[in-house]
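**Student:** no sequence for this one, just the structure:
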């Protein structure tokens, strides 16, 4: 995985207040005392944190919102703590619908390492305000059940806990909620208390759907230490048509390139709707207000150019996967849209392209193009395929195919196993030849 270039990142100097910039970017949906937060964020350096639970082997787009907020605060001189939840990951925060399946301790420990490496890429560990990584297993593992109940649990009121949105929903569901998941908010509150005591941490960020867990920490610090600390809840990103952001055909868009390839990642951003692209530029890029407003103007006046989408896709892909992976993704995208050659793509990139297209796998050897058109769904029947071939409307690996009896052999394949079939200008499919 490529290292993120942190030196090119800057907050927008046209804003005299970071608090104002964060609001303009739409990053604050809910918070504790806004005026006190403005004073803290725009004042002397403070320590702040965000937690990431290892409930999967990779972070996804929802986490990217938090990672970039952490980075924006660090660029302003504040001190970030990146927390990976080795203990809370063993429990899992309550889901909207049903109880989580608990993962083994070994699996969670492996995921902690993977997520820590991902978080570290987005923060600087050098300079006057270097980031620190922490693991809540370091302090919770030392607590006995009696100490946890006496020293921490006594500060929580059940009546308040059951009013939290997610808990209330689960209590009213058929399955209900276990004591394990019910107690999650206490564990997260303990994180804040420990970080306040050890690092003088006074701000936690997280998604607005986690607001109940965020405020459990602010309340615990208030009750035990008599101190006022803060929380920011970022909005849950949704598309203008009401669909959930970051989902592609039911699958999350992961930051790990082995789970979501840089090409697929690039395509996801390139397909952003015109109505959403300006908001995405604000949240997910370090483009200035002036640059984003200009891209918004181009979207309104010349939407066919999709200039804002191209900038968004390139910026976020570079941020997550690096410039080289982005260059390859752009070349692959050009080939897909008929403005480049598939022959110029390396095997890994071509494999990523094939995975995103209608696809067929066939045995190694010579195959009639007509059969491949049917196998990939580009033609309904062999007779229809042969008519298209006769009319000259088919290309294989960016080369026009002549004749209705045309075949594809090993010599025609890219990297010895791929054939990209195009019918007309827009219909594209992939064939993998297996030995």
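**Tutor:** In hand now; what should we look at? The shown structure was predicted, so the numbers you read here are calculated from the model rather than taken from an experiment. Residues are numbered from 1 along each chain as shown.

**Student:** from now on I want contacts and neighbour counts done on CA atoms only, so please keep to that.
**Tutor:** Will do.

**Student:** now residue 363. Nearest residue, chain neighbours left out?
**Tutor:** Among residues not flanking residue 363 along the chain, residue 434 sits closest, at 5.0 Å (C-alpha to C-alpha, 6 or more residues apart in numbering).

**Student:** let me see the contact set for that neighbour.
**Tutor:** 361-364, 417 (C-alpha atoms under 8 Å, 6 or more residues apart in numbering).

**Student:** that one and residue 418: what is the separation?
**Tutor:** 9 Å (C-alpha to C-alpha, to the nearest Å).

**Student:** how near is the residue nearest to residue 363 to residue 413?
**Tutor:** 11 Å.

**Student:** which helix or strand contains residue 196?
**Tutor:** Using DSSP states H and E, residue 196 sits in helix 184-199.

**Student:** to clarify, my last question referred to residue 66.
**Tutor:** Element membership for residue 66, per DSSP H and E: helix 61-75.

**Student:** that helix: how far from the chain's middle?
**Tutor:** How far helix 61-75 lies from its chain's middle: 11 Å, per C-alpha atoms, centre = their mean, to the nearest Å.

**Student:** and what of stretch 387-398?
**Tutor:** Taking C-alpha atoms, centre = their mean, one finds the center of stretch 387-398 at 39 Å from the center of the full chain.

**Student:** ditto for stretch 197-211
**Tutor:** Per C-alpha atoms, centre = their mean, the displacement of stretch 197-211 from the mean C-alpha position of its chain is 20 Å.

**Student:** included below, for side-by-side comparison, is a second structure:
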């Protein structure tokens, strides 16, 4: 089954042209409520109010209110202008919703990317680095051979690839495959 967060994000990324129809088909909201939602949405489409409403209600109907609230919180945390205020408890919550990558001490960035197939090739990894599209705990990765360090949360780090892909890096003694 799709995780609540994955479903929430999928729905959040739906096109404006279809959102009215999706609200009518996929939620139990009244037509009056949907019309109000769409009016508010059309005043500032970039805020994605209708998509957020659809995502919340559908996740709530499938997974429950607690899961919907958590998916909404995770999305807000990850896509905030700056997620530097993440707490250790936020990281613990994220572990259950986004991919976890296990990293041994003194491991090079490129080796981790290769092992977990985060990019399709070393060339693509280098391109992401050149474009400053990899961040670890909001710090831009500038060298493919840099050693991954766990400074902010001691055992965890948040890896961001591009605009939408996130991973939890977890420091472990030894990886057993």
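**Tutor:** Received, thanks. Keep in mind it's a predicted model, so treat the numbers as computed, not measured.

**Student:** so which residues of the second structure form strands?
**Tutor:** 100-104, 134-136, 139-140, 156-161, 165-172 (DSSP state E).

**Student:** closest one to residue 123 of the second structure among these?
**Tutor:** Among those, the nearest to residue 123 of the second structure by C-alpha to C-alpha is strand 134-136 (14.0 Å).

**Student:** residues contacting the closest one, please?
**Tutor:** If you take C-alpha under 8 Å, 6+ apart as the criterion, strand 134-136 of the second structure is touched by 128, 140-141, 157-162.

**Student:** verify the stated contact: residue 332 of the first structure with residue 352.
**Tutor:** No - using C-alpha atoms under 8 Å, residue 332 of the first structure makes no contact with residue 352, being 9.1 Å away.

**Student:** ok, the closest residue to residue 112 of the second structure other than its chain neighbours - contacts?
**Tutor:** Sequence neighbours aside, residue 103 is the residue nearest to residue 112 of the second structure in space, at 7.0 Å (criterion: C-alpha to C-alpha, 6+ apart). Contact analysis of residue 103 of the second structure by C-alpha under 8 Å, 6+ apart lists 112, 148, 169-172, 175.

**Student:** how far away is residue 103 of the second structure from residue 153 of the second structure?
**Tutor:** Distance from residue 103 of the second structure to residue 153 of the second structure, by C-alpha to C-alpha: 14 Å.

**Student:** same deal with residue 139 of the second structure?
**Tutor:** 14 Å.

**Student:** can you count the residues close to the residue nearest to residue 248 of the first structure when sequence neighbours are not counted?
**Tutor:** Excluding its sequence neighbours, the residue lying closest to residue 248 of the first structure (C-alpha to C-alpha, 6+ apart) is residue 268, at 7.9 Å. By other C-alpha atoms under 10 Å, the residues close to residue 268 of the first structure number 17.

**Student:** thinking again about what came up before, the helix holding residue 196 of the first structure: which residues count as buried?
**Tutor:** By neighbour count on 16 or more other C-alpha atoms under 10 Å, the buried set for helix 184-199 of the first structure is 184-196.

**Student:** how about the residues you listed in JSON lines, adding distance to residue 61 of the first structure?
**Tutor:** Shown next, in JSON lines, are the buried residues of helix 184-199 of the first structure (distance: C-alpha to C-alpha, whole Å):
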{"residue": "184", "distance to residue 61 of the first structure": "23"}
{"residue": "185", "distance to residue 61 of the first structure": "23"}
{"residue": "186", "distance to residue 61 of the first structure": "26"}
{"residue": "187", "distance to residue 61 of the first structure": "25"}
{"residue": "188", "distance to residue 61 of the first structure": "22"}
{"residue": "189", "distance to residue 61 of the first structure": "25"}
{"residue": "190", "distance to residue 61 of the first structure": "27"}
{"residue": "191", "distance to residue 61 of the first structure": "24"}
{"residue": "192", "distance to residue 61 of the first structure": "24"}
{"residue": "193", "distance to residue 61 of the first structure": "28"}
{"residue": "194", "distance to residue 61 of the first structure": "28"}
{"residue": "195", "distance to residue 61 of the first structure": "26"}
{"residue": "196", "distance to residue 61 of the first structure": "28"}
